[in-house]
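> predicted model and sequence below, questions to follow.
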Amino acid sequence: MRWKGRRGSANIEDRRRRGGGGLRVGGAGGLGVLAIVAIGYFLGVDLTPLLDDTGLSSPPSQTRELSAAEQEAGQFVSVVLADTEEVWTEVFREQLGAEYDPATLVLFSGVTQSPCGGASGATGPFYCPADEKAYLDTAFFATMEQRLGAGGDFAAAYVVAHEIAHHVQDELGILSQANEIRQQVSEAESNAISVRIELMADCLAGVWAVRADERFDVLQGGDLDEALNAARQIGDDTLQRNAGRVPQPHTFTHGTSEQRRRWFQTGFDSGRIDTCDTFAADTL
């Protein structure tokens, strides 16, 4: 991916020098609880005993210097974020006749807090609609490569674009409507809605990818394959198999590997928001 020497975004909130602190696990609720479940899910370890009221706190935060690798990761994310801002501003104007309001991206190390709750870097990136910010521990890129077999700079860019796609959904009013419905239905039905939300975000990430390439000539040989491979490696079925479990579709929240790859490709092939309406699709 061609990104060095290009404009970065001003909408970056870098918390990494704080070192991360103050996250209480026990009784955290909300995203804090989801963080523990996600860590166990990712590592294939049952961490539910931590979900009692005894609590578990991280050490006090300390100011530290960023490594050269961390600095470069921050610069990379800033450029990708800037690309999303320009692409979605253009797409909203051309395809919707609307104005795009960019998200802020929070970089953190280890743990952090948000209005959606506390989170650990082990949960992976997330978007919080309460403050319209995406949260990312850049160490997750190494996790993708070393544990998930999803390396490459464009695989990392896909992750950023996916989280910003949730902000696009928020801007369109889709995310709030879907989450409101999720609170009123069964767990299985809620999971099914979550899958459609996530696959739409994959498709929107594909829209961003092709439009960014048209505008900035970012793609190099193998980049698209990196993104498609990342989409496959983080499918629910693949993650469950890698954790030594039999895939259970009723528990899926993001979609299968094939679905995630296909919806990203759909957005990339079309470059249009209207092709990403997973809620109108009879089959995913």
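Structure's in. What do you need?
> from here on, contacts and neighbour counts on C-alpha atoms
OK.
> and for residue 218, nearest residue in space, chain neighbours not counted?
residue 2 (4.7 Å; Cα to Cα, 6 or more residues apart in numbering).
> ok, the one you found - contacts?
By Cα atoms under 8 Å, 6 or more residues apart in numbering, the residues touching residue 2 are 217, 218, 219, 220.
> and here's the other structure:
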Amino acid sequence: MKWKGRRSSSNVDDRRGQSGPGRSTGGLNPLLLGPLFRLIFSKTGLIIIGIFLVFSFVTGNNPLTLIGNLFFGGGGQTATSAPYEGTAEEDELAQFSATILASTEDVWNQLLPNYRDPTLVLFTNSVASACGSASSATGPFYCPGDEKLYLDLSFFYEMERQMNAPGDFAQAYVIAHEVGHHIQKITGISDKVQRLRGQLSKTEYNKYSVRLELQADFLAGVWAHHSQQMTQMMEAGDLQEALNAANAIGDDRLQKQSSGRVVPDSFTHGTSEQRMRWFKKGFETGDMSQGDTFSANPL
């Protein structure tokens, strides 16, 4: 792909190197509150506080900070760490991801009225979202609750080394697929499917989940079609990289690799053939009206 030197999105929240839900490094055990108050209001406690006031006057420190550090272990503040420094390769992947996100913004703002840009959250190991906490093992995901895409860049290494799906356009397909879920949120499709969760059996709901995912693949293809018309970023072999990635993450292929058998009733994303076909259809037509996977029969 010819992506370098192009616009990067400003809608990127880089949380790499941060932990997930913050944990306090200080704070007072509630069982100690009684003894603490008795100490504070005793003669000895007043003397101690008086000494701190004199010390703070001499040193110029805030007496409340000093007292808080003494009794509350620093006020329960979250531990701080040095700024995260990624490798040159990882930083380039972060820049690449921001560039692809910008390309999706350009395309979808042109195709959809009232399109609102999602935020891409880059994280390491684990992350907290409006959809709950998740680890890198979850893979890239979109959270409709906060309209954000979540990505641990290590997934791109996994695609190359474990899934045999290398290439920058394969990576672009992953980002565009998650943006496809954002479009489903904007248009109300994902909310309709979500409302069915409590009304259907797991097997029946999985069928709707498959159609939702295949539509996101189709929308990723629509993005690629219009992005190519607008920017000519794609090079020879790029389309095949995306199709190879879609093939690598088909439910049938992943199940066969992990357990040696395929269970269609448990599919949630579609077969390799379906994922490739719907992405290719989006790419070849560029027409959103042809992506109604919910009416398609067979898929």
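That came in fine, so what should we check first? In this text the structure is predicted, and so the values were computed from the model without any measurement.
> that older thread, now do the same for the residue nearest to residue 218 of the first structure: helix, strand or coil?
What DSSP: H, G, I helix; E, B strand; the rest coil gives for residue 2 of the first structure is coil.
> how close does residue 222 of the first structure sit to residue 4 of the first structure?
18 Å (Cα to Cα, to the nearest Å).
> over to residue 206 of the first structure?
The gap separating residue 206 of the first structure from residue 4 of the first structure is 21 Å, by Cα to Cα.
> again with residue 130 of the first structure
32 Å.
> ditto for residue 254 of the first structure
Taking Cα to Cα, one finds residue 254 of the first structure at 31 Å from residue 4 of the first structure.
> please enumerate the helices of the second structure.
33-40, 43-59, 63-72, 88-111, 154-161, 168-186, 189-195, 202-231, 238-248, 251-259, 272-285 (DSSP state H).
> OK, contacts around the residue nearest to the spatial centre of the first structure?
The centre of the first structure sits closest to residue 163, judged by Cα atoms, centre = their mean, with a distance of 3.7 Å. By Cα under 8 Å, 6+ apart, the residues touching residue 163 of the first structure are 125, 126, 127, 134, 201.
> which among the residues you listed count as buried?
For those, a neighbour count by 16 or more other Cα atoms under 10 Å gives the buried set as 125, 126, 127, 134, 201.
> looking at those residues, which one is closest to residue 110 of the first structure?
Nearest to residue 110 of the first structure among these: residue 125, at 11.8 Å, using Cα to Cα.
> give the aligned equivalent of the closest one in the second structure.
Using TM-score structural alignment, the equivalent of residue 125 of the first structure in the second structure is residue 140.
> do I have it right that that match meets residue 149?
Yes: using Cα atoms under 8 Å, residue 140 of the second structure is in contact with residue 149, at 7.4 Å.
> give me the number of residues near the closest residue to residue 154 of the first structure other than its chain neighbours?
Excluding the flanking residues, the one nearest residue 154 of the first structure by Cα to Cα, 6+ apart is residue 223, at 5.4 Å. A count of neighbours around residue 223 of the first structure, defined by other Cα atoms under 10 Å, yields 18.
> and residue 223 of the first structure, what pairs with it in the second structure?
Using TM-score structural alignment, residue 223 of the first structure pairs with residue 238 in the second structure.
> so who does that match touch?
Residue 238 of the second structure sits next to 1, 167, 168, 169, 170 when contact means Cα under 8 Å, 6+ apart.
> separation between it and residue 159 of the second structure?
15 Å.
> counterpart of residue 259 of the first structure in the second structure?
Aligned partner of residue 259 of the first structure by TM-score structural alignment: residue 274.
> my read: that match touches residue 215, true?
No: judged on Cα under 8 Å, residue 274 of the second structure makes no contact with residue 215 at a distance of 10.4 Å.
> the two - which one has more neighbours?
With neighbours defined as other Cα under 10 Å, residue 274 of the second structure and residue 215 compare such that residue 215 has more, 27 against 20.
> which position in the first structure pairs with that one?
Under the alignment (TM-score structural alignment), residue 215 of the second structure pairs with residue 200 of the first structure.
> over to residue 131 of the second structure?
Using TM-score structural alignment, the equivalent of residue 131 of the second structure in the first structure is residue 116.
> how about the contacts made by its match?
Taking Cα under 8 Å, 6+ apart, one finds 30, 31, 128, 129, 130 in contact with residue 116 of the first structure.
> chain neighbours aside, what residue packs nearest to the first one?
Leaving aside its sequence neighbours, residue 30 of the first structure sits nearest to residue 117 (Cα to Cα, 6+ apart; 5.7 Å).
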